[in-house]
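In: next input, structure requested:
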Amino acid sequence: MLSDPSPIRPAFRLGVFPVRLAHFPGEYEIVRSVGQCFEGDSMPRSARSFPVRLGITLMATTLALAACGEREPTATEAGATLKTHILKLLKEVNAQNIQITDPGGKDIPCGDDKFKRTFAAIGQDLAPERTASGLNEMMLSALKRVAEYDLVSIGKPDDVGDPMEMVSKPSKTSLILQSSIDGQYSVRGETQCLNRL
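Out: Model (predicted):
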């Protein structure tokens, strides 16, 4: 606990506001009353206490980090990422005879001068008798080795193969694991609505 301060003495004037310093033995000088922003370098160096300097430094660092935050990908960049994720996913489950069913590459308008891109592909499983839902579950497991995706929904009970929707916040992409034919993987995806450039 701080000891009683010595008598308050005028330190300097700031515009029309007097600024007084209270002195505590062994402690930094504490500004007792402050009017407006200090003009120029009128504040005594001794009054620029460590807590004040530390606060200014932390504030400047926070603003710098915010300014240097990660840039949101464009629709083109996210579309390229989407294509990579889908093809890598099919490779992870060892799909054969991969065929691209939606090559994407087109900017699809979605309002507010934003655009999205799509991509889709299918591939054959080594075991043609494997059920569609089993294939979707295999892709779900393999996706962890491809990129960071979260499961957000599973298809309705009457949907063939129990399609699963996955979303990746970092890459601004989403996937639908939608195998509906035994022995055939099927996955499609799209980006979020993003700037074209």
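In: alpha carbons only for contacts and neighbour counts from here, please
Out: OK.
In: from Met164, how far off is the residue positioned nearest the centre of the chain?
Out: Centroid check for the chain by C-alpha atoms, centre = their mean gives Pro170 as the closest residue, at 5.2 Å. Here Pro170 is placed at a distance of 19 Å from Met164 (C-alpha to C-alpha, to the nearest Å).
In: what does Glu92 give?
Out: 17 Å.
In: out of the two, name the residue with the larger neighbour count.
Out: Using other C-alpha atoms under 10 Å as the criterion, Glu92 and Met164 rank with Met164 on top: 22 against 16.
In: pretty sure the more buried one contacts Pro157?
Out: No: in this structure, Met164 sits apart from Pro157 without contact. The criterion is C-alpha atoms under 8 Å, and the distance is 11.8 Å.
In: surely Tyr185 meets Gln96?
Out: No: when contacts are counted by C-alpha under 8 Å, Tyr185 is not listed as touching Gln96 (9.4 Å).
In: what sits in contact with each of those two?
Out: Shared between the contact lists of Tyr185 and Gln96 (criterion: C-alpha atoms under 8 Å, 6 or more residues apart in numbering) are residues 123-125.
In: in CSV: the residues you listed, plus secondary structure.
Out: Formatted as CSV, the shared contacts of Tyr185 and Gln96 follow (DSSP: H, G, I helix; E, B strand; the rest coil):
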residue, secondary structure
Gly123, strand
Gln124, strand
Asp125, coil
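In: for the residue nearest to the centre of the chain, what are its contacts?
Out: For Pro170, the contact set (C-alpha under 8 Å, 6+ apart) comprises Glu148.
In: one more to line up against the first:
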Amino acid sequence: MTGARLCLAAMTAFTLVAGCGGGGDPGPSAAQAGETLKTHITQLMTKADLRDFDVTDPGGKDVPCGDEGTKRTYGVKSTFRMDQEVLIAELVGTLKDVWGYKVDHVVVPYQGKTVLKLASARTTVTLDLPETDVLTVTGETDCVADGT
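Out: Model prediction:
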């Protein structure tokens, strides 16, 4: 084998071994993602000057999901006194600009129910206006296999 071919073979073998090593970041556990979710939602409410909110779902518990997986949840509720479209736009903008969330879908157009995801953190946040001057922000983590 010539030197160039030997070098190419060695590089190919190294690439295959390195690529199969499984050394990639598995991402956060459900507990870690749950803490991130709680932090993001709490800071979101503070940034939007909605400091007087009630925690409707304190989270902190593993919720069984999928095939031997768990997820975490967290939720808050607040009243507000501003145009609801402006509020939702501000909240969506903060989630996107500060943490990098992406709009997953708008469930109810023109009524404020919007779902955003942050894949790297394994979190989903739902903004909803279930009644006049009432905002709910709920979140859940992805279903994470135990041990991940």
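In: show the buried residues in the shared contacts of Tyr185 and Gln96 of the first structure.
Out: 123-125 (16 or more other C-alpha atoms under 10 Å).
In: tell me how many other residues surround the equivalent of Leu87 of the first structure over in the second structure.
Out: Taking TM-score structural alignment, Leu87 of the first structure has Thr42 as its aligned residue in the second structure. Thr42 of the second structure has 19 neighbouring residues, counting by other C-alpha under 10 Å.
In: and the one helix or strand Thr42 of the second structure maps to, what's buried?
Out: If you go by DSSP states H and E, Thr42 of the second structure is part of helix 30-47. Along helix 30-47 of the second structure, these residues count as buried under the neighbour rule (16+ other C-alpha under 10 Å): 30-31, 33-38, 40-45.
In: counterpart of Ile108 of the first structure in the second structure?
Out: By TM-score structural alignment, Ile108 of the first structure lines up with Val63.
In: surely its match is in contact with Gly34?
Out: No: taking C-alpha under 8 Å as the contact criterion, Val63 of the second structure and Gly34 are not neighbours in contact, 10.9 Å apart.
In: quickly list what's touching both of these two.
Out: When C-alpha under 8 Å, 6+ apart defines a contact, the residues bordering Val63 of the second structure and Gly34 alike are 71-72.
In: the second structure: helices as residue ranges?
Out: 3-19, 30-47, 84-94 (DSSP state H).
In: of the ones you listed, which is nearest Thr70 of the second structure?
Out: Put simply, out of those the one that sits nearest Thr70 of the second structure is helix 30-47, at 6.4 Å, with distance taken as C-alpha to C-alpha.
In: what's in contact with that closest one?
Out: Applying C-alpha under 8 Å, 6+ apart, the external contacts of helix 30-47 of the second structure come out as 51, 53, 59-60, 62, 70-76, 91, 94-95, 121-125, 137, 139-144, 148.
In: post-alignment, it versus the first structure, mean distance?
Out: Comparison of helix 30-47 of the second structure with the first structure after fitting gives an average deviation of 1.3 Å (mean C-alpha distance after the TM-score superposition for the first structure).
In: specify the angle between that helix and helix 84-94 in degrees.
Out: Here the directions of helix 30-47 of the second structure and helix 84-94 differ by 130 degrees (axes from the mean of the first three to the mean of the last three C-alpha atoms, to 10 degrees).
In: how far away is the match of Leu87 of the first structure from Val134 of the second structure?
Out: When C-alpha to C-alpha is applied, the distance between Thr42 of the second structure and Val134 of the second structure equals 16 Å.
In: next up, the contacts around Val17 of the second structure.
Out: Applying C-alpha under 8 Å, 6+ apart, one finds that Val17 of the second structure lies in contact with no residue.
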